[in-house]
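In: Coordinates for the following, if possible.
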Amino acid sequence: MRLDIILQIITYCTLLLTSYIPSVDSHIPSYVATPSNKNEQFCQLSDNCMHDTVRICGTMGDQKRTFLDMCDLLEFACDTNQIYTHVDEMEGCPEEPNYPPKGFE
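Out: Sure thing, here's the model as predicted:
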């Protein structure tokens, strides 16, 4: 057989097989609802979060706070209904994480 015929057969078979592969629309199941507010969203995210113990700085207005990691920030936001935002620079954040959180002594 000639090489061009072999390439045509391979191309045809490839196109035929790829037409049977189902497409993926989303990795999120259709029954999952979007949280109605930021606190609810943080609570959902904290439920499945894996702690990596990489300290981060969070800010809420002018107040800065050091968290053990991103999961700690999400859990704190969920528990206290205070929405902190992760900031990259650690300047101005307390050296150590604030434990225990205010109101949880």
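
In: Please make it C-alpha for all contacts and neighbour counts, starting now.
Out: Noted.

In: Which residue lies nearest the spatial centre of this structure?
Out: Computing the C-alpha centroid of the chain and ranking residues by CA atoms, centre = their mean puts L45 first, at 7.3 Å.

In: Look up how far I9 lies from that one.
Out: Using CA to CA, to the nearest Å, L45 is found at 49 Å from I9.

In: got it, and L16?
Out: 10 Å.

In: longest helix anywhere in this protein?
Out: Among the segments of the chain that qualify as a helix by DSSP state H, the longest is helix 3-18.

In: Let's compare: structure for the following, please.
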Amino acid sequence: MTSVHWTQEHLTFPVNYCDLAKACVHDNRMVCATTENNCIRRTFLDQCDMYEYNCDYHADFRKLTVQRSPCNGVPDYQC
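Out: So this is what the prediction gives:
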């Protein structure tokens, strides 16, 4: 009889956006994201695009959780 070991997967910090980008499946649902200090906000084609951008440019954009539409029609900005 074989024993099964259950494991719980979780993210480790700092988040490896390159690994997330490789495993991500594009769904074309636009995402509004901001940096941790809220100084820069950008619209991405989807969450996978955000991961790819973070990987390529060593950025740390995170998806905004409260929104009606991507960035609510407000243009992207940078402080």
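
In: helix or strand right after the longest helix of the first structure?
Out: helix 38-47 (DSSP states H and E).

In: list the buried ones in stretch 46-58 of the first structure?
Out: S46, R55, I56, C57, G58 (16 or more other CA atoms under 10 Å).

In: Next, format those as TSV and append distance to L68 of the first structure and secondary structure.
Out: As requested, these are exported to TSV (distance: CA to CA, whole Å; DSSP: H, G, I helix; E, B strand; the rest coil):
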residue	distance to L68 of the first structure	secondary structure
S46	13	helix
R55	5	coil
I56	7	strand
C57	9	strand
G58	10	strand
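
In: quick check, nearest of those residues to E40 of the first structure?
Out: Nearest to E40 of the first structure among those: S46, at 9.9 Å, using CA to CA.

In: now for the closest one: what does it line up with in the second structure?
Out: When the second structure is aligned by TM-score structural alignment, S46 of the first structure is paired with A21.
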